[in-house]
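> Starting from these lines, generate the structure:
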Amino acid sequence: MKQLLLAFFFFCYGNTIGQIVRISGAINGLSPKYIVLVGYNGVEEFPIDSAYVQLPNGFFQLNTAIPYSGLYKLLIEKGQNRSPDKYIDLILKPGDDISFITQYPHITDSLTITKGEELQYFTRFTKQYNQVQYKIFLLEDVLRKYPSNDPFMSEINKNLSRIQSEKKTIFQRYRDARFPLANRYIAMLRQWDARGSDFSKGFYQGIDISDTLWVHNVLLHQKIGQYYNYLMAENAAQDFKNMNKSFIDQILDPLKSNELLWKNIFQYLVNAYKTMNYPDALEYLKEKYLTDGVCADPSQSIDIDQILQSLNALKEGSYLPNAVLKAPDGSDQIFPKDVPSSKANLLILWSSGCSHCRESKPFWIDLYNRYKQNGLTISALHLESDVGLWKENIKTLPSDWIHLHDSKGWNGYAGVLKIFGTPAYVLYDTDKKLILKTYDIKEVEEKIKKLL
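Next up is the predicted model:
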């Protein structure tokens, strides 16, 4: 299986297997579990090799061929289910052996590397940066929680300014020309750090996207996720279809000069929209980009039609499946079988902790008030496990709605409908046949207008 994963990686990215790298270490205090060396191909993490950690000193050794020079993770697995408990960031190059000792559970702070100068350099930077960043996080948290006119706040602001200056000094300190690979990763972090979370000037403002090392750095994907959430928060009109088109264009179009990164981010977006069940976005990716000169590459191995077919298993005109859900009085309700229906019936899937749901409530109520005289019915399905919180929150919604609760959450009726985000909308007719499944309330209203 390991060879198959590596073969797939090399086929897609055109690399050749480098020399064997020997990674040895002792993780003191770790019970006998596994360590796993993990790479990153720009879309997902993939395992390269693993080793058993020996007792009593937590010693292990890996002799493995690495597919690229760059950033890796060494996952330290603890527990019977072999789930990652800690990890170490490693910069690896073919032929560059690594040896280290660390004290579990304080892995990062206690990491001592005896080989691999570039890794030593990168680890020193990471340790100092994380320590300063943690202090900044604590001080900013205090500023958020306490009144700005509190006399104590002036002292907090002084300390915050001092530590932020200290962070700038750390970035300036780590510019050793002997370690170009580590410096490139540090530069990536420095760019985002200087940029912050202000996306008002565009996503890539101040970011050098020409470096192919972005392919092996999950930081870019984290920022893409932050940007998507930023756009969602800004999208008060709930026009998700056009928002997704704009988002895709802003992410992909500037990358065409970096072909390797473009292909990876394209596939990343396809996978993300598949997970979120956004067929409209997948259709847009297919129509605008799949035949593009940059993307027309068989090695991309993306069959959007197949993904869409899978997502659209519940198609327009098919009967909604029934599910046993809970009513506010605790009784069982078979939905949609036991629910009265008309020409237009809307199921809203929501949760109390969803900020977009809270922001959307006025739109839901306004929609209902304008169309209820024409026969619109609304059922609201709550997906969180906290029944008390659900009952408290439905007080803010019309009492003549059909309120339902699914204790299985995403693994219940939402999973059957292939809903992966909230708020989501399912419109069906008097025969309980699907008319529309979407995340866009405007699209719902357009359909309701035609039906009523």
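
> For the rest of this, base every contact and every neighbour count on C-alpha atoms.
OK.

> mind listing the helices in the stretch 1-150 of the chain by residue range?
2-13, 107-110, 117-145 (DSSP state H, counting those that start in this stretch).

> now do the stretch 201-350 of the chain
Secondary structure of the stretch 201-350 of the chain (DSSP H, counting those that start in this stretch): helices located at 219-234, 240-252, 259-276, 279-289, 304-311.

> still on that earlier bit, format the helices of the stretch 1-150 of the chain as a markdown table; extra columns: mean neighbour count.
Listed next are the helices of the stretch 1-150 of the chain as a markdown table, based on neighbours: other Cα atoms under 10 Å:
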| stretch | mean neighbour count |
| --- | --- |
| helix 2-13 | 14 |
| helix 107-110 | 17 |
| helix 117-145 | 16 |
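
> Same list, the ones you listed, but as CSV with distance to Asn157 please.
Compiled in CSV, these are given as follows (distance: least, Cα to Cα, whole Å):
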stretch, distance to Asn157
helix 2-13, 47
helix 107-110, 27
helix 117-145, 8
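
> So which of these is nearest Gly375?
Shortest distance between Gly375 and the helices of the stretch 1-150 of the chain, using Cα to Cα, is found for helix 117-145: 46.7 Å.

> Return the list of helices and strands in contact with that closest one.
In terms of contacts (3 or more Cα pairs under 8 Å, 6 or more residues apart in numbering; DSSP states H and E), helix 117-145 is packed against strand 83-92, helix 152-173, helix 180-195.

> 7 Å instead?
With contacts taken as 3 or more Cα pairs under 7 Å, 6 or more residues apart in numbering; DSSP states H and E, helix 117-145 sits against helix 152-173.

> before we go on, could you also do this sequence so I can check it against the first one:
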Amino acid sequence: MRKFFAFAMLVALVASCAGTKQDNTVKITGTIENAIPQGEVILEKFQIGEVSPVFTAYSDHNGNFEIETTIDGPGFYRINIYGKQFETLILDGEDLKVEATGEVDGPINVTGSDDMQYINELYDYLGGYQEKVQDFNQRYIQARNSGDTQLVEDLTTEGLAMEAEKVKKLKEMAWNYESSLVSLLITDFIPNKTDEFLFLDSLSQKLQKELPSSKDVQFFSTQLENFRPAINVGDIAMDITLPNPDGEMMSLSDLRGKYVLLDFWAAWCGPCRRENPNVVNLYNKYKDDGFTVFSVSLDRGKDKWVEAIEKDGLVWPNHVSDLKYFQSEAAIQYKINAIPFALLLDPEGRVIGKNLRGQFLRDKLESIFGE
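Alright, predicted model coming up:
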């Protein structure tokens, strides 16, 4: 069953009573292979946190049904067939045709508009990407179980590159789909919206011009501010002053004059722990050239924090935490909602890299210090 998408708008739809089609009237006709005579086929609209029924039709003995309703602008809907099959729709004035099996997990096809063509293209791309992810996960697990640390490191870099390529492709699709709410639907698959804020802001402005009557676009635009990053490349990093494991206060600003990796992590964070050997190697390689690490832990307990520092060999002296998890003063200040998160700072404290990990961090430091 395909994923349901909720882009919440409080828009009431009224079934059309007129016998002739108006500009804001949409007709959905369909055929269900495994028909249930008088079975319910419900058109539903995505609302805030829920889907609400708009129109209920009943299929005949041959599985045929018809829905006709009015809309006051493009919006996200769902077709619910017998409570067994569900499919996301975008209604924007064009009539649609539905072909379904009427069985759980059975294929369902909706045609008749550019929007539905775009949705199918999105599903096809994501399906192909998921197959790549499954293959990658198998190779990663095998490498980890075999203890091949070099292969695990190489695969980590490969995985990060795969994800970056996916985001690049989704951004291209979202931008190129003219006047379509599918562009909004695509943003649901961009995981780190803070890192992509500038793109999302540009997309929002574009869609406001193309779809000025869409309340979904208006809602997206009003919510976008929540993803504005606390800091961008080129900004001076805000100072952080927190206690180290011995209770002594340490400040990020004390490290001015060095290149600093400002690293948010925690003992409980698996990806953080897997990245630590890479950071240790780079610290040992470039510490005499003016590189260091300022580690901010989002742990809750001191024992686990200190144990992870020792176990992972995090030998630099700059470890701080207020042991408040994501309610840490530093996490709130930097709008951290997921870790690992890291910033690379130049000697003036200016951000010159965000979320550099694995080979990407090695390449950046090599460009600064040489091999």
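
> quick one on the thing from earlier: turn the helices of the stretch 201-350 of structure 1 into CSV, columns for distance to Leu404 of structure 1.
What follows is the helices of the stretch 201-350 of structure 1, written out as CSV (distance: least, Cα to Cα, whole Å):
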stretch, distance to Leu404 of structure 1
helix 219-234, 26
helix 240-252, 25
helix 259-276, 23
helix 279-289, 26
helix 304-311, 25
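
> so of the ones you listed, which one's packed in deepest?
helix 259-276 (a mean of 19; mean count of other Cα atoms under 10 Å).

> Run the chain-centre distance for it.
The chain centre lies 12 Å from the centre of helix 259-276 of structure 1; the measure is Cα atoms, centre = their mean, to the nearest Å.

> Likewise for stretch 435-442 of structure 1?
23 Å.

> Please apply the same query to stretch 100-117 of structure 2.
25 Å.

> same check, this time on stretch 197-205 of structure 2
On Cα atoms, centre = their mean, the centre of stretch 197-205 of structure 2 falls 14 Å from that of its chain.

> Just tell me what Phe341 of structure 2 corresponds to in structure 1.
The alignment partner of Phe341 of structure 2 in structure 1, by TM-score structural alignment, is Ala424.

> Which among the helices of the stretch 1-150 of structure 1 is found nearest to Ile441 of structure 1?
Nearest to Ile441 of structure 1, of all these, is helix 117-145, at 33.2 Å by Cα to Cα.

> what inclination does the closest one have with respect to helix 180-195?
10 degrees (axes from the mean of the first three to the mean of the last three Cα atoms, to 10 degrees).

> okay but Pro229 of structure 2 is in contact with Thr194, surely?
Yes. Under the criterion of Cα atoms under 7 Å, Pro229 of structure 2 makes contact with Thr194 at 5.3 Å.

> ok so, going back, tell me which of the helices of the stretch 1-150 of structure 1 lies nearest to Tyr268 of structure 1.
helix 2-13 (14.0 Å).

> dump the residue contacts of the residue most central in space within structure 2.
Centroid check for structure 2 by Cα atoms, centre = their mean gives Pro191 as the closest residue, at 1.6 Å. Not one residue lies near Pro191 of structure 2 by Cα atoms under 7 Å, 6 or more residues apart in numbering.

> gap between it and Ala164 of structure 2?
11 Å (Cα to Cα, to the nearest Å).

> for Glu87 of structure 2, same thing?
28 Å.

> Ok, Val351 of structure 2 next?
20 Å.

> Give the equivalent position in structure 1 for Gly234 of structure 2.
Gly234 of structure 2 maps onto Glu316 in structure 1, by TM-score structural alignment.

> And Ala266 of structure 2, by the same measure?
Checking TM-score structural alignment: Ala266 of structure 2 goes with Ser351.

> Report how many residues lie close to that match.
As a burial measure, Ser351 of structure 1 scores 25 neighbours (other Cα atoms under 10 Å).

> Now do the strands in the stretch 251-371 of structure 2.
259-265, 291-297, 319-320, 341-345, 351-354 (DSSP state E, counting those that start in this stretch).

> now those strands in CSV, with mean neighbour count and distance to Ile67 of structure 2?
Below are the strands of the stretch 251-371 of structure 2 laid out as CSV (neighbours: other Cα atoms under 10 Å; distance: least, Cα to Cα, whole Å):
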stretch, mean neighbour count, distance to Ile67 of structure 2
strand 259-265, 24, 52
strand 291-297, 25, 55
strand 319-320, 24, 61
strand 341-345, 22, 49
strand 351-354, 18, 50
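
> which residues touch Ile23 of structure 1?
Gln61, Leu62, Asn63, Asp97, Ile98, Ser99.

> Of all pairs in those, which one is the farthest apart?
Going by Cα to Cα, the pair spanning the contacts of Ile23 of structure 1 furthest: Asn63 and Ser99, at 11.8 Å.

> Quick check: the gap between the nearest residue to Phe264 of structure 2 once chain neighbours are set aside and Asn232 of structure 2.
Leaving out its chain neighbours, the residue that sits closest to Phe264 of structure 2 by Cα to Cα, 6 or more residues apart in numbering is Val296, at 4.8 Å. Distance, Val296 of structure 2 to Asn232 of structure 2, using Cα to Cα: 19 Å.

> If anything else comes up later, I'll come back, but that's it for now.
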